[in-house]
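Visitor: just coords:
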């Protein structure tokens, strides 16, 4: 078994079409079919099954794909790191993040990345999750930092960490002194939340339903910043990630439980677009920042309640 066998397998697994897969790896279809048969012989298991004109992964093929794909991604990144001389990298990198990550995580990552690659021009946009997916699909973005999209649309998602959402209140609110708040305690509480088109809101509605709580939603907004400001000015409560807060004055952040709303942010990129070296290095920078003690989303997600 050689690396080319694995690359050919991934091409077929991701396109489910031998003709398109052959074009993708620049070989003839007969060569590709022969290499796949060799791989199946080595493994002693069929990896693909033809159903009419369709090609589908067998159970063994799906299991093999789940193990091979991350390995080959690491191989490609390692090869890219060796081939590309970081100090000579030039060009433009186009990335986008949702508001939660654009407040703190993106500036931290940019500070590290721009110091290492001063010749790269970085363009950052703050977009919704759907807009990020659209940009990656149509090629106007190179890398996204967001939550897992509901519809993959040919995008690769790499989880970074789990992030707990927290209740935020003004300091004089009746819940502000609580060390933790159960979701059922939000029954009837006046709140401002994101509109129903956001996946975060949909998840929160599921949590409310599971707890048997019906908060009084008096304002729905399509952005985090005005929602936080509304909490500060009106006495309403809201639920956001710690990543969305940046030493906000006049705001108390309180952990939630029973159930605890949790989201998983990650890196997003297109499977069909060629990944630029700058995009790979930025992805690596993000991984390093979120794993660094005292930095990034991983540590912020675990930050203790603080009254400001």
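Guide: Yep, that arrived. No experiment lies behind these values; they were computed from the predicted model shown. Residues are numbered from 1 along each chain as shown.
Visitor: going forward, measure contacts and count neighbours with C-alpha atoms only.
Guide: Fine.
Visitor: Need the distance between the two termini of stretch 205-220.
Guide: Terminal residues of stretch 205-220 lie 13 Å apart, using C-alpha to C-alpha, to the nearest Å.
Visitor: now that stretch, how far from the chain's geometric center?
Guide: 25 Å (C-alpha atoms, centre = their mean, to the nearest Å).
Visitor: Show me what counts as buried in it.
Guide: In terms of neighbour count (16 or more other C-alpha atoms under 10 Å), stretch 205-220 has its buried residues at 205, 207, 208, 211, 213, 214, 215, 217.
Visitor: Can you list which of those residues are found in helices?
Guide: Those of the buried residues of stretch 205-220 mapping onto helices are 205, 207, 208, 211, per DSSP state H.
Visitor: Alongside the first one, take a look at this:
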């Protein structure tokens, strides 16, 4: 089995960039391109569509990506079954927000690298609200995400910690600060039209907040919808509005002195943060090993 060719294809399928994959794989761009071309010739199908602006998977490429991942996982299982003495190897594609890299993942990865140094972690960062979708689409093995109210049937979720969701305002004197410093925004009769509100544009937190507002028949004055809790905290610190964010994001943002927590509504509930993965991906030894280390790192999971 040409496992190297499968690994090359999976890298290009993830990055959608031949130059980036060549750097990650320590190969020349031409060598990466030739590997993909040989696979396409053997299959008699185009796996990637290429033009001067972008690279994307064809329908055959999407199917082959699933096959390639399954084949590499089966190959590693077979080697162990036949008594290979080599240490666990392979790679895990991991997605999380920037905050989660050091506030959630740091102790997990420290232990995992010490016990499984041959497993490569491919880290991708972005808005945590995209984590579940990326896992469901097969783009990443594991993502750090808030727990949705309803989990897709194919998805496994490992709770790690809880962080209260809090309303926050700028600390510095400004119009927004003056609007909220003399009132209690957690009161049911608070008029949200009085202040500009900064909300997440998608994700678990948005769903929780929408439900909270709907239950009160509230239509807040929305100043902006932004991607990521970090962006909300930054905009609040600039005096642009009132926002909502997990307390752990505020504490890790480096802007805590510029933010004042003005309410932590009990009935809004905390955000449960954890790992999510497709059940079938947990059959992969490297993926399952990282999952197990996370569970051991946070033994008092919810």
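Guide: The structure has been received and is ready for your questions. On a predicted model such as this, the values are computed, not experimentally measured, just so you know.
Visitor: just to revisit the earlier point, tell me the one of the ones in helices among the buried residues of stretch 205-220 of the first structure nearest residue 291 of the first structure?
Guide: residue 207 (28.2 Å; C-alpha to C-alpha).
Visitor: Show the contacting residues for the closest one.
Guide: Shown in contact with residue 207 of the first structure (C-alpha atoms under 8 Å, 6 or more residues apart in numbering): 183, 259, 260, 261.
Visitor: so where's the longest strand in the second structure?
Guide: In the second structure, assigned by DSSP state E, the strand with the most residues is strand 155-170.
Visitor: Mind giving me the packing neighbours of that strand?
Guide: helix 175-180, helix 229-237, strand 242-246, helix 247-252, strand 259-263, strand 270-278, helix 285-297 (3 or more C-alpha pairs under 8 Å, 6 or more residues apart in numbering; DSSP states H and E).
Visitor: which helices and strands does the longest one pack with?
Guide: In this case it means helix 285-297 of the second structure. helix 59-81, strand 90-96, helix 106-115, strand 155-170.
Visitor: can you tell me which of those comes nearest to residue 144 of the second structure?
Guide: strand 90-96 (5.0 Å).
Visitor: mean per-residue distance, the longest strand of the second structure to the first structure?
Guide: Averaged over the aligned pairs, strand 155-170 of the second structure sits 2.3 Å from the first structure after superposition, using mean C-alpha distance after the TM-score superposition for the first structure.
Visitor: And that strand, how far out from the chain middle?
Guide: 13 Å.
Visitor: follow-up on the earlier one: so which of the helices and strands packed on strand 155-170 of the second structure comes closest to residue 6 of the second structure?
Guide: Going by C-alpha to C-alpha, the one of those nearest residue 6 of the second structure is helix 285-297, 16.6 Å.
Visitor: Now do the buried residues in that closest one.
Guide: 285, 286, 287, 288, 289, 290, 291, 293, 294, 295, 297.
Visitor: Show me what it is in contact with.
Guide: 73, 76-77, 88-92, 107-108, 111-112, 119, 141-142, 158, 160, 275, 281-282, 301.
Visitor: Apply the buried test to those residues and list what passes.
Guide: 73, 76, 88, 90-92, 108, 111-112, 119, 141-142, 158, 160, 275, 281-282, 301.
Visitor: Please report the distance of the closest residue to residue 147 of the second structure other than its chain neighbours from residue 121 of the second structure.
Guide: Computed as C-alpha to C-alpha, 6 or more residues apart in numbering, the closest residue to residue 147 of the second structure that is not its neighbour in sequence is residue 272, at 5.5 Å. Going from residue 272 of the second structure to residue 121 of the second structure by C-alpha to C-alpha gives 24 Å.
Visitor: and if you look at residue 84 of the second structure?
Guide: 22 Å.
Visitor: Residue most distant from the centroid, the second structure?
Guide: Centroid-distance maximum for the second structure: residue 182 at 37.4 Å, with C-alpha atoms, centre = their mean.
Visitor: residues in contact with residue 191 of the second structure?
Guide: Residue 191 of the second structure touches residue 220, counting by C-alpha under 8 Å, 6+ apart.
Visitor: Repeat the analysis, applying 10 Å as the threshold.
Guide: 185, 218, 219, 220, 221 (C-alpha atoms under 10 Å, 6 or more residues apart in numbering).
Visitor: Give me the aligned partner of residue 223 of the second structure over in the first structure.
Guide: Aligned counterpart of residue 223 of the second structure in the first structure: residue 218 (TM-score structural alignment).
Visitor: what's the answer for residue 258 of the second structure, then?
Guide: Per TM-score structural alignment, residue 258 of the second structure is aligned with residue 250.
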